[in-house]
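[1] can you look at this prediction? I've put the sequence above it.
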Amino acid sequence: MYDIGLPASRMSELTWQKSRRSNPSGNCVEMAELPTGEIAVRNSRYPHGPVIIYTRAEIEAFVGGAKDGDFDHLIA
């Protein structure tokens, strides 16, 4: 089991993924699925920095809201 705030460098066995929409300057987040089914998120500019771990339900709610446009006002 992983702890919130654990450095990403201690999770070397994970496969991190960025969005295809990420830009070349590295201003994006990366996500990886943990063996427990939870989702780890890290800042791509700091790959050895801390990660935040979310439940699958939390990620599903966020992705669903993003698809529905709930956060569009933040990038307008």
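    Done, it's in. Residues are numbered from 1 along each chain as shown.
[2] only C-alpha atoms from now on, for both contacts and neighbour counts.
    Will do.
[3] next one: the helix or strand where residue 64 lies to chain centre, how far?
    For residue 64, the host element (DSSP states H and E) is helix 56-68. Offset of helix 56-68 from its chain centre (Cα atoms, centre = their mean, to the nearest Å): 12 Å.
[4] who touches it?
    37-39, 71-72 (Cα atoms under 8 Å, 6 or more residues apart in numbering).
[5] put together TSV for these, with secondary structure and neighbour count on each row.
    As requested, the contacts of helix 56-68 are exported to TSV (DSSP: H, G, I helix; E, B strand; the rest coil; neighbours: other Cα atoms under 10 Å):
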residue	secondary structure	neighbour count
37	coil	11
38	coil	16
39	strand	19
71	coil	12
72	helix	11
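[6] hold the first one in mind and look at this next one:
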Amino acid sequence: MQEFRNGTSAAALPVVWRKSRWSNPNGNCVEVASLPNGEIALRNSRFPEGPALVYTQAEITAFVLGAKDGEFDDLVA
């Protein structure tokens, strides 16, 4: 199984990127993709060739559950 590392060029990953329907039309979006090994990659849509961040399923699950529970609401205006 291929290993993916943080900082790998997002454009070099064998994935289909997607973004939230809440994203604005100015390109200020975080995009996500499932990697072949089950991990999740994130990239900044303004820099599609830039580095990707790679997370395990457990890390993404913890983050999403925290976001759903409102743990990060203080970070948005």
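    Sure thing, it's come through. Being a predicted model, the structure only gives us computed values, none of them experimental.
[7] overlay the chains and give the TM-score.
    TM-score for the superposed pair, counting by TM-score structural alignment, normalised by the length of structure 1: 0.93. Supporting figures: 75 aligned residues with a Cα RMSD of 0.8 Å.
[8] including distance to residue 57 of structure 1, could the contacts of helix 56-68 of structure 1 go into JSON lines?
    Shown next, in JSON lines, are the contacts of helix 56-68 of structure 1 (distance: Cα to Cα, whole Å):
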{"residue": "37", "distance to residue 57 of structure 1": "10"}
{"residue": "38", "distance to residue 57 of structure 1": "9"}
{"residue": "39", "distance to residue 57 of structure 1": "10"}
{"residue": "71", "distance to residue 57 of structure 1": "18"}
{"residue": "72", "distance to residue 57 of structure 1": "21"}
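[9] which one among these gets closest to residue 15 of structure 1?
    Nearest to residue 15 of structure 1 among the contacts of helix 56-68 of structure 1: residue 39, at 11.2 Å, using Cα to Cα.
[10] residues near the residue nearest to the closest one when sequence neighbours are not counted, how many?
    Take residue 39 of structure 1 and drop its neighbours on the chain: the residue closest to it by Cα to Cα, 6 or more residues apart in numbering is residue 33, 4.7 Å away. For residue 33 of structure 1, the tally of surrounding residues (other Cα atoms under 10 Å) stands at 17.
[11] residue 33 of structure 1: what's it in contact with?
    14-15, 39-40.
[12] filter those residues to the buried ones?
    39-40 (16 or more other Cα atoms under 10 Å).
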